[in-house]
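Undergrad: My questions are about this predicted structure, shown below with the sequence.
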Amino acid sequence: MDTLDSLVHLCPPPVGKHARPGSVSGAGAGGTKLTLPLSHARLLETYGPGSFNDFLWIYEQGCPNPWLDITQRSRETTQLLSRKQIPEIRSLLSHFGSNPSLLIQWGATDNADEIFWIPEGDPEEWPTLIVEAGQLSFQIVRQNSLELLLGLLEGTLDCPFFPEEFLTHPPAFERWTGDQCDDD
């Protein structure tokens, strides 16, 4: 069983395929062309953009909702981070030959924690950077979005600044379908 199968088994997706499966290529945060990880495209084909446990939001490239669009969210967030004094995060990113303006935001939480890829090397091996709201703390995870979500939902991956309530209920996903998320 691959990671997507394990995630589907743990947290069944909404009924039916997502109508606008996430593109694996398009404009990046700085307007440059980028390729998204195929694992994230598979995630979106199965689940679509929306939220896990009404807390952790997953973004899609080209989503009509600007709050769930990878390109829009990345552009706005990286512009803000680029102007902030975040020496620990900048130091971490420099180890990857990166900086805040190159990050790609693929998710967030209701607490305003942000989830980014550090685009270096093979997209399937891009590290994930989880930044606590207010840039108070951060965590680097060397897993793709599917592996990260499965680990968080199984409880095998701990993010110290995610609330315990995130895992108090069985995993559930709500897909954004227009103006709202639907419980399918």
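TA: Noted; the coordinates are in hand.

Undergrad: Please make it C-alpha for all contacts and neighbour counts, starting now.
TA: Fine.

Undergrad: Mind telling me what element the closest residue to L167 other than its chain neighbours is part of?
TA: Using Cα to Cα, 6 or more residues apart in numbering and skipping the chain neighbours, the partner closest in space to L167 is L153 (6.8 Å). Secondary-structure assignment from DSSP states H and E places L153 in helix 145-154.

Undergrad: Pretty sure the residue nearest to L167 sits against A172.
TA: No - L153 lies out of contact with A172 (Cα atoms under 8 Å); the separation is 9.4 Å.

Undergrad: More neighbours: which of those two?
TA: L153 (21 against 16; other Cα atoms under 10 Å).

Undergrad: Buried residues of the longest helix that the chain contains, list them for me.
TA: Longest helix in the chain by number of residues (criterion: DSSP state H): helix 70-83. For helix 70-83, burial by neighbour count (16 or more other Cα atoms under 10 Å) applies to I70, T71, Q72, R73, S74, R75, T77, T78, Q79, L81.

Undergrad: if I look at the residue nearest to the third one when sequence neighbours are not counted, how far off is P49?
TA: Of all residues not flanking Q72 in the chain, P66 sits nearest, at 6.0 Å (Cα to Cα, 6+ apart). With distances defined as Cα to Cα, to the nearest Å, the gap from P66 to P49 amounts to 12 Å.

Undergrad: more crowded one of the two?
TA: P49 (30 against 14).

Undergrad: Touching, that one and C181? I think so.
TA: No - here P49 lies out of contact with C181, judged by Cα under 8 Å, at a distance of 9.0 Å.

Undergrad: that older thread, which secondary structure elements does the longest helix of the chain sit against?
TA: strand 104-109 (3 or more Cα pairs under 8 Å, 6 or more residues apart in numbering; DSSP states H and E).

Undergrad: and the strand it packs on, how far from the chain's centre?
TA: 4 Å (Cα atoms, centre = their mean, to the nearest Å).

Undergrad: Take this one as well and set it beside the first:
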Amino acid sequence: MDADTADTTDIAEFAEPSAERPPAAVPVDWAAVEAWLGTRLPGDYRRLADRYGPLDFGRFLWIHVPCAQDGRFDYGDWLRAIHRETRIARRELPAGEHRPVHPEPGGLLAWGYTRATDVLFWDTSVSADPDAWTVVVRHRDGVPGGTPAPWQAYDLTLTAYLRQAVRADPDPAAPVRPLPGVFGRTAFLPAAAPWTPPEPVPPRLTEGERRVALETGTGLDALRLLTPPPARPHLGDGDWERTSGALGLALPGEYVRLMETYGAGCWNRWLCFPPPLGAPGRDLATHAEEILAGYEVLRADDPEDFPLVTWPRPGGFLPFAHTVEGDHLGWLTTGDDPDAWPLTVWPRHADQGPPLEQGLTDTLLRWQRGRLSTAGLYALDEEDDPVECARFTPWPGRAD
């Protein structure tokens, strides 16, 4: 098929619907979707979505269509995340090979993902006619049967690419290994529902407030402006005196003030502070004991890679927060003044580093501003807007 000719082929002509997970359409408001994207979409993709909904094709690649399922998938969030990751990844290419990414003019626009974590895009630069857009794939492990080039352009539209993927002949130059000629509803989206594009959101901060939040402000006041706290922080049902008694030491005043402002919850969907004042067995002391019991097992086997002395030993590491990847933030309880305890991160996927240079509030503020780079706390990309990225999500069930 010529790229400049609209492909009206139904994928059922070269693949069969799954009997186990039959495809099912999800209504799409294409006018709203295309207005949100700022571009029309290829006709073969629209027809596929209207007939079949979100698809698992060839038991290898997922074709993502505008839909949503609570807690599992949101089309807009997926596009934003994939395009952000792509903008970062393209910096690995020589300067002359950088590809624009949607919404940049002629940018790559994602439509699929594989079990090998390859990402499938349209190259919108090839034509003003979406029906002529061809496929570009970011191959994480190199081109199948070829050289390990991570980015590969194919002179195939979406439907032509899928047809080629289920070919019978093992052509090494083809885009993917031969796939089973079957397609069905995406398994992790059994209850996919229509997706509604988000309404435009006005800037949360004025230019003056942005300067304070990102540059000139300090301490808890600047942190509150950058990352608004909940109206009613959740700490637990106990009190600080009982928690300090269980720990056998006083807690840093900075931590107490921060928790009384924000309560338990997660920062940037990454760094989570559990409730410090839970009932006995669910408080900060119990949290620390459980984490450190695991650390001591690791330290017994490999003291060089796990060098921290742990609480309640003098100067021991006392964790109070963790990341979604299993890193832990805590104090080194050195000396008699809790407000002078240095912070450190026990990183799950890196060697133990030195203590952090600043206290808890300033560390959070630097991290939220995108100015802190340390193992265990992910860094913002240079193209991210810290104000848009900064968020605090209260502990589950405590969204008030």
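TA: Received, thanks. What you see is a predicted model, and the numbers here were worked out from it, not measured in a lab.

Undergrad: Once they're superposed, tell me the TM-score.
TA: Scored by TM-score structural alignment, normalised by the length of structure 1, the superposition of the two chains gives a TM-score of 0.77; 171 aligned residues with a Cα RMSD of 3.1 Å.

Undergrad: rewinding a little: between P49 and C181 of structure 1, which contacts overlap?
TA: Between them, P49 of structure 1 and C181 share these contacting residues under Cα atoms under 8 Å, 6 or more residues apart in numbering: R175.

Undergrad: what range in structure 1 does the strand or helix carrying G112 of structure 2 sit on?
TA: Following DSSP H and E, one finds G112 of structure 2 within strand 108-114. Using TM-score structural alignment, none of the residues of structure 1 align to strand 108-114 of structure 2.

Undergrad: That strand packs against which elements?
TA: On a contact count with 3+ Cα pairs under 8 Å, 6+ apart, strand 108-114 of structure 2 meets strand 61-63, helix 75-89, strand 119-123.

Undergrad: Please repeat the previous calculation with a cut-off of 6 Å.
TA: strand 61-63, strand 119-123 (3 or more Cα pairs under 6 Å, 6 or more residues apart in numbering; DSSP states H and E).

Undergrad: Tell me the helices and strands packed up against whichever helix or strand comes after the shortest one.
TA: Translated: strand 61-63 of structure 2. Next along the chain after strand 61-63 of structure 2, taking DSSP H and E as the criterion, comes strand 67-69. Contacts defined by 3+ Cα pairs under 6 Å, 6+ apart place strand 67-69 of structure 2 against strand 193-194.

Undergrad: Go through the helix holding L153 of structure 1 and flag the buried ones.
TA: S145, L146, E147, L148, L149, L150, G151, L152, L153, E154.

Undergrad: Tell me the residue in structure 2 aligned with the fourth one.
TA: Residue correspondence, TM-score structural alignment: L148 of structure 1 in this structure matches T363 in structure 2.

Undergrad: quick one: R75 of structure 1 and A29 touch, right?
TA: Yes - R75 of structure 1 is in contact with A29 according to Cα atoms under 6 Å; the separation is 4.4 Å.

Undergrad: now H95 of structure 1: how far from F138 of structure 1?
TA: From H95 of structure 1 to F138 of structure 1 the distance is 15 Å (Cα to Cα).

Undergrad: of those two, who's got more company?
TA: Legend: neighbour count by other Cα under 10 Å for H95 of structure 1 and F138, higher for F138 (19 against 9).

Undergrad: just the helices in structure 1 please.
TA: Taking DSSP H as the criterion, structure 1 carries its helices at 3-10, 38-46, 70-83, 87-95, 145-154.

Undergrad: Kindly present these as a markdown table, with separate columns for distance to I118 of structure 1.
TA: As requested, these are arranged in a markdown table below (distance: least, Cα to Cα, whole Å):
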| stretch | distance to I118 of structure 1 |
| --- | --- |
| helix 3-10 | 21 |
| helix 38-46 | 14 |
| helix 70-83 | 12 |
| helix 87-95 | 8 |
| helix 145-154 | 12 |
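
Undergrad: Show me the one of the ones you listed that comes nearest W176 of structure 1.
TA: helix 38-46 (11.2 Å; Cα to Cα).

Undergrad: In structure 2, what stretch matches that closest one?
TA: Using TM-score structural alignment, helix 38-46 of structure 1 pairs with 253-261 in structure 2.

Undergrad: Just the buried residues of the matching stretch, please?
TA: Those would be Y255, L258, M259, T261, for stretch 253-261 of structure 2 by 16+ other Cα under 10 Å.

Undergrad: Can you give me the distance of the last one to A32 of structure 2?
TA: By that I understand T261 of structure 2. T261 of structure 2 is 40 Å from A32 of structure 2, by Cα to Cα.

Undergrad: P228 of structure 2 now?
TA: 31 Å.

Undergrad: same check, this time on L55 of structure 2
TA: From L55 of structure 2 to A32 of structure 2 the distance is 21 Å (Cα to Cα).

Undergrad: ok, these two, which is more surrounded?
TA: Using other Cα under 10 Å, the more surrounded residue of L55 of structure 2 and A32 is L55, with 27 against 14.

Undergrad: Done for today, thanks.
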